Each structure stands twice: as structure tokens, then as C-alpha cells.
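1. just the structure for this:
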Amino acid sequence: MLTVDFTRFPLAPGDRVLDLGCGAGRHAFECYRRGARVVALDRDGAELREVARWFAAMAEAREAPAGASAAAVEGDALSLPFPDDGFDVVIVSEVMEHIHDDKGVLAEAVRVLRPGGRIAVTVPRYGPEKVCWALSDAYHEVEGGHIRIYKADELVGRIRESGLRPYGLHHAHALHAPYWWIKCAVGVDNDRSPAVRAYHKLLVWDIMKKPLATRLAERLLDPVMGKSVVVYATKPHEGGR
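-> Prediction:
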């Protein structure tokens, strides 16, 4: 399940890509399949070992074209172990809502992005996230949980303040918003709930089969209740050219 729309955020074979806060690696895997030279960075060593295992499996199955590469690196989003201007593309997906110094995360992302490079930033959308917070304290009052809710214009403002130039915005995953509302209503750890299990089965079916009906429904509902907001931006060349 991809949050970044690669039709709006094109990659070229050989692009140097940083998936900053990669989590389980979904965007890193897609970039690798598209021929990029990918670095997946996260602070969770156990999750990174699983990402590295999947990279190896993809290479063995020849799922990535010749010239592509992939590495999993443990590191801190506020102190990236990379030189300035080292990446053509940076993805920061569902990360900033977890970190107190979100401006620091963006500053590091800008530092390692080359002039003219592209960045995609995604966070939970204000409306659906507000419902989750209202239904359940356990949803966000946990270690490593969400510490803030962004409005779209606030996120765009943060991105502009960091020196980037936004060029696109959209919402994603409308069908996932009700799933989290149900979980928050019955207990975020209550995976035995019949409603949670039924809706989860629907989401898995949708992801695996990609039926036209749910694709059309999500396209119609994303502007209204999409769970994530996605902003695309570029790093200007020196002098703003």
C-alpha cells in the first residue's frame, strides 16, 4: 500500500533515493523495483533487518532491474549519517507526526537532498486523525505514538519554511480511515473484534485484488476523508533559480 503517488512523483533509473523513516519499507521496495539506488533508513533495528531480508529476496528474484541497489541503514532522522546533497529524491512518509522536532527532520532532509531534487512528505490528515484522537487516548498516548495533528496548510507552511518549493498535494487511503475509527472505538489492541476483523479482511482483499469498485470509491472519497495528506516539493538551486 503506497501513500506516495509515483505518477506525481516520478523516479528515473539510477536515482539516489532516501526513504527516511522507512518503517516496513513499502516505499523503499517500490523505488527499488523502479531501478533506483535506495537507502532505507530507520531507528528500529528489528524492522530494518526485515527490510534488508526483503531487499535480498527481491534481488534474488530479480524484481529490480540491473543497476538498482538497496541498503537498510539504522540512523537518527535528526542527524542523518549522509553528506550534503547526496540524494536525488527523499521520501518522508508518516514520520513527522512522531517527532517533537519536526522542523529538524525537514532541515536534515533538505540538507541531504541535492538542489533540484524532489521530496515527498506524508502525514495523517487532520479530520480523520482528530476522530481517532477523540475516540481513543490509547491510539496516540503511547511511546512512539503520534504527538501532533497537522492541517494541510500547516504542513505546506513547514515545508516552505524549510526552503523547499511545494508543487503538489493530494489525499490518500480513504478506505483506511473507517478501519482506524472502528479500532479506536472498540480498543486499538482489540483485534478480535468482529467489526475490526471484517474490515481488515476487506482492506486485504482490496490491496491484493485491486477491484475497480474500490479503486473508484477511494478516488471519490480521498478528497473528503483520505487518511493521509501528501505534499510534493523540490529543493531550489542556489539563488532560487
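
2. please count neighbours and contacts with C-alpha atoms only from this point.
-> Noted.

3. mind listing the helices for the chain?
-> Per DSSP state H, the chain carries helices over the ranges 26-33, 45-60, 102-112, 126-135, 152-161, 176-186, 194-209, 212-225.

4. would you reformat the ones you listed as JSON lines and include distance to F82?
-> Shown next, in JSON lines, are these (distance: least, C-alpha to C-alpha, whole Å):
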{"stretch": "helix 26-33", "distance to F82": "17"}
{"stretch": "helix 45-60", "distance to F82": "18"}
{"stretch": "helix 102-112", "distance to F82": "7"}
{"stretch": "helix 126-135", "distance to F82": "32"}
{"stretch": "helix 152-161", "distance to F82": "21"}
{"stretch": "helix 176-186", "distance to F82": "34"}
{"stretch": "helix 194-209", "distance to F82": "34"}
{"stretch": "helix 212-225", "distance to F82": "35"}
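
5. here's the other one to compare against:
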Amino acid sequence: MLTVDFDRLGVGPGTRFVDVGAGAGRHSFEALRRGADVTAVDLDEVAMKDVADMFAAMAEAGEVPAGGAARAEVADVLHLPYPDGGFDVVLASEILEHVPHDEAAIAELVRILKPGGTLAVTVPRWLPERICWALSDEYHANEGGHVRIYRADELRRKVERNGPEATHRHHAHALHAPYWWLKCAVGVRRETHPLVRAYHRILVWDMMSGPAMTRLTERALNPLIGKSVALYFRKAR
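-> This next block holds a predicted model:
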């Protein structure tokens, strides 16, 4: 389940790509499948070990094009151990809403992006997120949880203050918004609730099968209730 448009990012063979706050690695895996030179970075040591294991499994299965390479590293978004301008593409997907000092994190993302490179940032969209917060404190008020709700223009201005110019915006994952509203309504930890289980099965079926009907439905609903907003920026040369 990808939140960003990899064609818009221009990720291909040899692209120096860093996935900051990589989590389980879904975007890193896609970049590696496209032959990029991938760095997945996150604070979670266990997650990064799992991502490294998946990188190795992909290579063994012949899923990595010639020249593709990948590594998983543990680091803090506020102190990234990479040189200025070290990456062609920098991605930070669903991470800034967790970071108390988000403007310092944004400055780091811009610092490691090369002049002329592309930065993509995704966060939960204001309206779906606002509904989740209204329905459940447990959804966000926990260790490592969401510390703010962004309006897209607010986030755009924060990034542009560091130099990059916004180039595009879109929304994603409309079918996931009602799922999270449902979870917040019945209790975010009640994974076995019949309605939650039923909706989850639909989402898994959609992700595995990609049927045209749900793809078209989600595309139509994304501008209205897309769970995430993705913003793209270009750093001046």
C-alpha cells in the first residue's frame, strides 16, 4: 500500500533514495524493486532488522534489478547521519505527526536532499484525523502517538520556509478512513470486533487483488476523505 506516486518522484535505477521513518519498509521495497540505491532509516531497531531481512530476501528471489542496493539503518530524524545533499529523493511518510519538533525534522530532510532533488512528505489529512481524535483519545494520546493534526497548507509553509518549492499535492487511502473511524468508535484495540474484522478483510482483499471497482471508488473518494495527504517539493539548484 503506497502513499506516494513513485513515477512522480522519478525513482529508477541508481536513484539515491532515503525513506525516513521507514517503519515496515513498504516504500523502501518499492524503490528497491525499481533499482534505486535505497536507505531505509527509522528509530525502531526491530523494524529495521525486519526490513534488512526483507531486502536480503528480495535479492535472493531475484526481485532487485541490476545495480539496485539497499540498507536499513537506525537513526533519529532530528540528527540524520548523512551528508548535505546526499540523496536525490527524500521521503518522510506518516512521520512528522509523531515528532514534537517537526520544524527541526523538516530542516534535516531538506539538508540531506540534493539541489534539484525531490522531497515527498505525507501526513494524516486534517478532516479524517480530526474525526479520529474526536472519537477516541486512545487513537492518538499514547507514547509515540500523534502530537498534532496538520492542515496541508500549514505543512507546505513549514517546508517552504526551508527553501524547497511545492510542486504537487494529492490525497490517498480514502477506503482506510472509515476503517479508522470504525476502530475509534468501538475501541482502537478491539481488533476482533465483528465490524472491524469484516472491514479489515475487505481492505486486505483490495490490497492483494487490486480490483478495478475499488480502485475507481477510492480514486473518486480520495479528494473527499482520503486518509493521507501527500505533498511534493523541489529543492532549488
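
6. quick revisit: could I get the helices of the first structure as TSV with mean neighbour count and distance to G144 of the first structure?
-> Rendered in TSV, the data for those read as follows (neighbours: other C-alpha atoms under 10 Å; distance: least, C-alpha to C-alpha, whole Å):
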stretch	mean neighbour count	distance to G144 of the first structure
helix 26-33	22	20
helix 45-60	16	14
helix 102-112	20	14
helix 126-135	18	15
helix 152-161	16	20
helix 176-186	19	17
helix 194-209	14	23
helix 212-225	15	25
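
7. out of those, the one nearest F87 of the first structure is which?
-> Minimum separation from F87 of the first structure across the helices of the first structure (C-alpha to C-alpha) falls at helix 102-112, 6.0 Å.

8. what about N162 of the second structure, neighbour count?
-> By the criterion of other C-alpha atoms under 10 Å, N162 of the second structure has 16 neighbours.

9. nearest spatial neighbour of it, skipping sequence neighbours?
-> Spatial nearest neighbour of N162 of the second structure, excluding adjacent residues (C-alpha to C-alpha, 6 or more residues apart in numbering): A107 at 6.3 Å.

10. thought the one you found was touching E160?
-> No - using C-alpha atoms under 8 Å, A107 of the second structure is not in contact with E160, being 10.1 Å away.

11. of all the helices of the first structure, which lies closest to S93 of the first structure?
-> Closest of the helices of the first structure to S93 of the first structure is helix 26-33, at 8.5 Å (criterion: C-alpha to C-alpha).

12. by contact count, what packs against that closest one?
-> strand 16-20, strand 37-42 (3 or more C-alpha pairs under 8 Å, 6 or more residues apart in numbering; DSSP states H and E).

13. nearest to H173 of the first structure, out of those?
-> Closest approach to H173 of the first structure among those is made by strand 16-20 (19.7 Å; C-alpha to C-alpha).

14. show residues contacting the closest one.
-> For strand 16-20 of the first structure, the external contacting residues (C-alpha atoms under 8 Å, 6 or more residues apart in numbering) are 25, 27-28, 31, 36-42, 77, 86-93, 109.

15. average offset of it relative to the second structure?
-> Here strand 16-20 of the first structure, set against the second structure after superposition, deviates by a mean of 0.5 Å using mean C-alpha distance after the TM-score superposition for the first structure.

16. G145 of the second structure contacts H98, correct?
-> Yes - using C-alpha under 8 Å, G145 of the second structure is in contact with H98, at 5.8 Å.

17. of these two, which one has the most company?
-> Neighbour tally, G145 of the second structure and H98, criterion other C-alpha under 10 Å: the higher count belongs to H98, 17 against 13.

18. right, and the more buried one touches I149 too?
-> No - using C-alpha under 8 Å, H98 of the second structure makes no contact with I149, being 9.9 Å away.

19. work out which residue lies at the spatial centre of the second structure.
-> S93 (2.3 Å; C-alpha atoms, centre = their mean).

20. how much space between that residue and E60 of the second structure?
-> 27 Å (C-alpha to C-alpha, to the nearest Å).

21. what does C132 of the second structure give?
-> Distance from C132 of the second structure to E60 of the second structure, by C-alpha to C-alpha: 41 Å.

22. kindly report the same for G35 of the second structure.
-> Remark: distance between G35 of the second structure and E60 of the second structure (C-alpha to C-alpha) = 15 Å.

23. show me what contacts the equivalent of A40 of the first structure over in the second structure?
-> Aligned by TM-score structural alignment, A40 of the first structure pairs with A40 of the second structure. Shown in contact with A40 of the second structure (C-alpha under 8 Å, 6+ apart): 18-22, 25, 28, 48, 51, 70-73.

24. and what of E154 of the first structure?
-> The contact partners of E154 of the first structure, by C-alpha under 8 Å, 6+ apart, come to none.

25. which ones are touching R197 of the first structure?
-> D191.

26. relative to helix 176-186, how tilted is the lengthiest strand in the second structure?
-> Counting by DSSP state E, the longest strand found in the second structure is strand 113-124. If you take axes from the mean of the first three to the mean of the last three C-alpha atoms, to 10 degrees, strand 113-124 of the second structure sits at 50 degrees to helix 176-186.

27. report the buried residues of strand 113-124 of the second structure.
-> For strand 113-124 of the second structure, the buried set under the neighbour-count rule, 16 or more other C-alpha atoms under 10 Å, comprises L113, K114, P115, G117, T118, L119, A120, V121, T122, V123, P124.

28. other SSEs contacting it?
-> strand 87-93, strand 228-234.

29. distance to H171 of the second structure added to those, as TSV?
-> Conversion of these to TSV gives the following (distance: least, C-alpha to C-alpha, whole Å):
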stretch	distance to H171 of the second structure
strand 87-93	13
strand 228-234	4
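
30. among those strands, which is nearest R156 of the second structure?
-> Closest among those, once you apply C-alpha to C-alpha, is strand 228-234, at 7.4 Å.

31. before we move on, back to that, what range does the longest strand of the second structure cover in the first structure?
-> Under TM-score structural alignment, the alignment places strand 113-124 of the second structure onto residues 113-124 of the first structure.

32. with the second structure superposed, average distance for that stretch?
-> By mean C-alpha distance after the TM-score superposition for the first structure, the fitted stretch 113-124 of the first structure averages 0.4 Å away from its aligned residues in the second structure.
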